[in-house]
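Colleague: got a sequence here, can you model it:
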Amino acid sequence: MVRSKKKNNSNKEVIVVVLIAITLLVIIGMSIKGNINNYLTGAILDVASPIQRGINKIFTITSENISGIINYRSNIKKVKLLSKENEELKKKIIDIDLKRDELNSLRDLKKSLNYISENYDKSYISASVVSKNDGNWYTTFTVSAGKKDGVVKNSIVISGEGLVGKIYEVSNNYSKAISLLNNKSAVSFEVLRKGEYTGVISQNLSIDSSENFEGYLKGYLFDIKYEVVPGDIIVTSGIGIYPKGIPLGEVEKVIEDKNNLLKYIKVKPYVNFKKIDKVLIIRPRIIE
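Modeller: Take a look at the predicted model:
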């Protein structure tokens, strides 16, 4: 009995030791597992972090690009809208400038009517020059007014600077004119400062001189004794179809032909015969 009791006690001790050993093993195992898990987790995180950062960066860049594209398209629409508005404003400004220029041109043209005597009918027709002869100088040209507007043959063409020429052919809607530079044109003139000094402007004159008359008016005085000097202003004398007092130009040079007892003048015209846009047409003093 005693031996059997001792044996039972030994078995219990073995069991207790085994249980303690198992418990220790479990604890050690759990500890090792925790370390392994921590190690694995850290390793995974070390590997995953750059990937995650890359993915985040991709999403950030993509988001920024999408936002940029949306903003770009929006900005393009705004630029196109502003550009359209800018073009419309430019057109309005151009239209305003054209109207202002036209009004200023007409106002300047009307000033030339003040040169004509009060007892002359100053009714006028405004017109634009629509075509001209070849070359630099306006010797012949067509205006945008005709019979329906009241234009008749030999009507007088003037600008804001002075006399341009006359109408020689009229149709219903258009008229053809010759300027003072045309060889078929002739105008009786007088010197403004001394009305008795008179003569004729005509491009058909043959003057024995080395002077270059291109773009200038040629004329001669009725009396060689007339003391005309450079700077003298000449105007229409009122003889013929042209009313009195329309400016022609300034004397630039006086040329004496003592053999033929003639005195010629070279005149710089007031009208720019290289550029004529707007004109006034008035009835002639005498209708032939």
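
Colleague: for the rest of this, base every contact and every neighbour count on C-alpha atoms.
Modeller: Noted.

Colleague: okay, now residue 167: neighbour count?
Modeller: 24 (other Cα atoms under 10 Å).

Colleague: cool, and residue 52?
Modeller: There are 12 residues near residue 52, going by other Cα under 10 Å.

Colleague: can you name the next helix or strand after the helix or strand harbouring it?
Modeller: When secondary structure is defined by DSSP states H and E, residue 52 falls within helix 2-113. Next helix or strand after helix 2-113 toward the C-terminus (DSSP H and E): strand 124-132.

Colleague: buried residues in that next one?
Modeller: Residues 124, 125, 126, 127, 129, 132 are the ones in strand 124-132 that count as buried (16 or more other Cα atoms under 10 Å).

Colleague: now do it against helix 2-113, angle only.
Modeller: 110 degrees (axes from the mean of the first three to the mean of the last three Cα atoms, to 10 degrees).

Colleague: strand 124-132 packs against which elements?
Modeller: strand 140-143, strand 278-282 (3 or more Cα pairs under 8 Å, 6 or more residues apart in numbering; DSSP states H and E).

Colleague: which of those sits closest to residue 191?
Modeller: strand 278-282 (23.0 Å; Cα to Cα).

Colleague: quick one: the closest one to strand 124-132, angle?
Modeller: Using the same axes, to 10 degrees: strand 278-282 against strand 124-132 is 130 degrees.

Colleague: by contact count, what packs against strand 278-282?
Modeller: Going by 3+ Cα pairs under 8 Å, 6+ apart, strand 278-282 lies up against helix 2-113, strand 124-132, strand 156-158.

Colleague: give the other helices and strands that the longest one contacts.
Modeller: The one in question is helix 2-113. Checked by 3+ Cα pairs under 8 Å, 6+ apart, helix 2-113 has strand 278-282 packed alongside it.

Colleague: equivalent analysis for the shortest one, please.
Modeller: Packed against strand 156-158, as judged by 3+ Cα pairs under 8 Å, 6+ apart, are the following elements: strand 163-170, strand 278-282.

Colleague: sequence B follows; please return its structure for comparison with A:
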Amino acid sequence: MIELKSPAEIRRMHVAGRFVAEVLSEIGRLADVGVNLMDLEHHARGMIKRRGAESCYWDYAPSFGRGPFRNVICLSVNDAVLHGLPHDYTLRDGDVLTADLAVGIDGWVADSARTIIVGTPAEEDLRLIRATEEALEAAIEAARPGNRLGDISAAIGAVAREYGYPVNTEFGGHGIGRTMHEDLHVPNRGRAGHGLKLRPGLTLALEPWFARTTDRIVYDPDGWTIRSADGSRTAHSEHTVAVTEDGPLVLTRRETETPPARA
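Modeller: Coordinates of the predicted model:
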């Protein structure tokens, strides 16, 4: 069942969204050569505890994972892109790190992800990250009343084609609100003009993610971490967005974030 949120409820989701943005900004600041992934995990735990928020990941046990997940943040490195299980790994120069976080505050949830480069960036990694960021902004722009769900998916897929990246449709965006995953799957490729008509009050987590040279995925033995099947590097950008009468409202925008201009 799709639940449309009232303006007051969207404001409450925005509270959670601002906190998610704060944590991801802090993780991005701390991630550096020589830092262990578990140090980032424990820092996120501390921030969540001090805020009185609730992790959406802790004890999460969906059908696609080997639950329960016993961490508060997903940290995926290089060819890992989704559901990265924090573990004893020390970041190296040039690593590509994706941090994905969802928390609830007072019963309302927000979800966001960002990919950064640790230390010295490679141009091809910067290009891959930029593609996901541009695809996310295109998806956000399409999240307007009167458009269709397929318009969002098509916008993401169009950016992927421009950059020459394949698109996996097994995992994508989703509805969000009182829980992390609500009804509606938002594939990262689709047909414009098709699907559910967007209405004010609809809240979605939009999350384009690309691997450089494949649309196929494999799982680590941990049962959670998803990697590109050919070992190519990956990137992932995500925001929680509300469809409003005035257009899309991004609930997880980081204070220092500058949306990329289309190339």
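
Colleague: put one on top of the other, what's the TM-score?
Modeller: Superposed pair, TM-score by TM-score structural alignment, normalised by the length of structure 2: 0.29. Supporting alignment: 124 aligned residues with a Cα RMSD of 5.9 Å.

Colleague: mean neighbour count, the helices and strands packed on strand 278-282 of structure 1: which tops it?
Modeller: strand 156-158 (a mean of 26; mean count of other Cα atoms under 10 Å).

Colleague: what's the neighbour count on residue 163 of structure 2?
Modeller: Neighbour count for residue 163 of structure 2, taken as other Cα under 10 Å: 14.

Colleague: what of residue 183 of structure 2?
Modeller: 12.

Colleague: wait, it sits on residue 173?
Modeller: No - the criterion here is Cα atoms under 8 Å, and residue 183 of structure 2 misses it with residue 173 at 10.4 Å.

Colleague: quick check: buried residues in the helix or strand containing residue 16 of structure 2?
Modeller: Element membership for residue 16 of structure 2, per DSSP H and E: helix 7-30. Buried positions in helix 7-30 of structure 2, judged by neighbour count with 16+ other Cα under 10 Å: 10, 12-25, 27-28.

Colleague: helices and strands around the helix or strand just after that helix, which ones?
Modeller: For helix 7-30 of structure 2, the following helix or strand on the C-terminal side (DSSP H and E) is helix 37-51. Applying 3+ Cα pairs under 8 Å, 6+ apart, one finds that helix 37-51 of structure 2 contacts helix 7-30.

Colleague: what's the angle between the helix it packs on and helix 37-51?
Modeller: If you take the same axes, to 10 degrees, helix 7-30 of structure 2 sits at 140 degrees to helix 37-51.

Colleague: helix or strand: which one has residue 205 of structure 2?
Modeller: Counting by DSSP H and E, residue 205 of structure 2 is part of strand 203-206.

Colleague: now the buried residues of strand 124-132 of structure 1 as JSON lines including distance to residue 268 of structure 1?
Modeller: Shown next, in JSON lines, are the buried residues of strand 124-132 of structure 1 (distance: Cα to Cα, whole Å):
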{"residue": "124", "distance to residue 268 of structure 1": "26"}
{"residue": "125", "distance to residue 268 of structure 1": "27"}
{"residue": "126", "distance to residue 268 of structure 1": "25"}
{"residue": "127", "distance to residue 268 of structure 1": "25"}
{"residue": "129", "distance to residue 268 of structure 1": "22"}
{"residue": "132", "distance to residue 268 of structure 1": "21"}
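
Colleague: between the helices and strands packed on strand 278-282 of structure 1, which one is closest to residue 247 of structure 1.
Modeller: Nearest of these (Cα to Cα): helix 2-113, 8.2 Å.

Colleague: angle of that closest one against strand 163-170?
Modeller: Using the same axes, to 10 degrees, helix 2-113 of structure 1 lies at 90 degrees relative to strand 163-170.

Colleague: quick one: residues contacting the closest residue to residue 142 of structure 1 other than its chain neighbours.
Modeller: Spatial nearest neighbour of residue 142 of structure 1, chain neighbours left out: residue 176 (4.5 Å); criterion: Cα to Cα, 6 or more residues apart in numbering. Neighbouring residues of residue 176 of structure 1 by Cα atoms under 8 Å, 6 or more residues apart in numbering: 140, 141, 142, 143, 167, 168, 169, 170.

Colleague: once you drop chain neighbours, what's closest to residue 135 of structure 2?
Modeller: residue 156 (4.7 Å).

Colleague: measure the one you found to residue 162 of structure 2 for me?
Modeller: Distance, residue 156 of structure 2 to residue 162 of structure 2, by Cα to Cα, to the nearest Å: 10 Å.

Colleague: strands along the stretch 101-250 of structure 2, start to end?
Modeller: Along the stretch 101-250 of structure 2, counting by DSSP state E, counting those that start in this stretch, strands occupy 108-117, 173-175, 182-186, 203-206, 209-211, 217-219, 226-228, 234-236, 239-244, 247-250.
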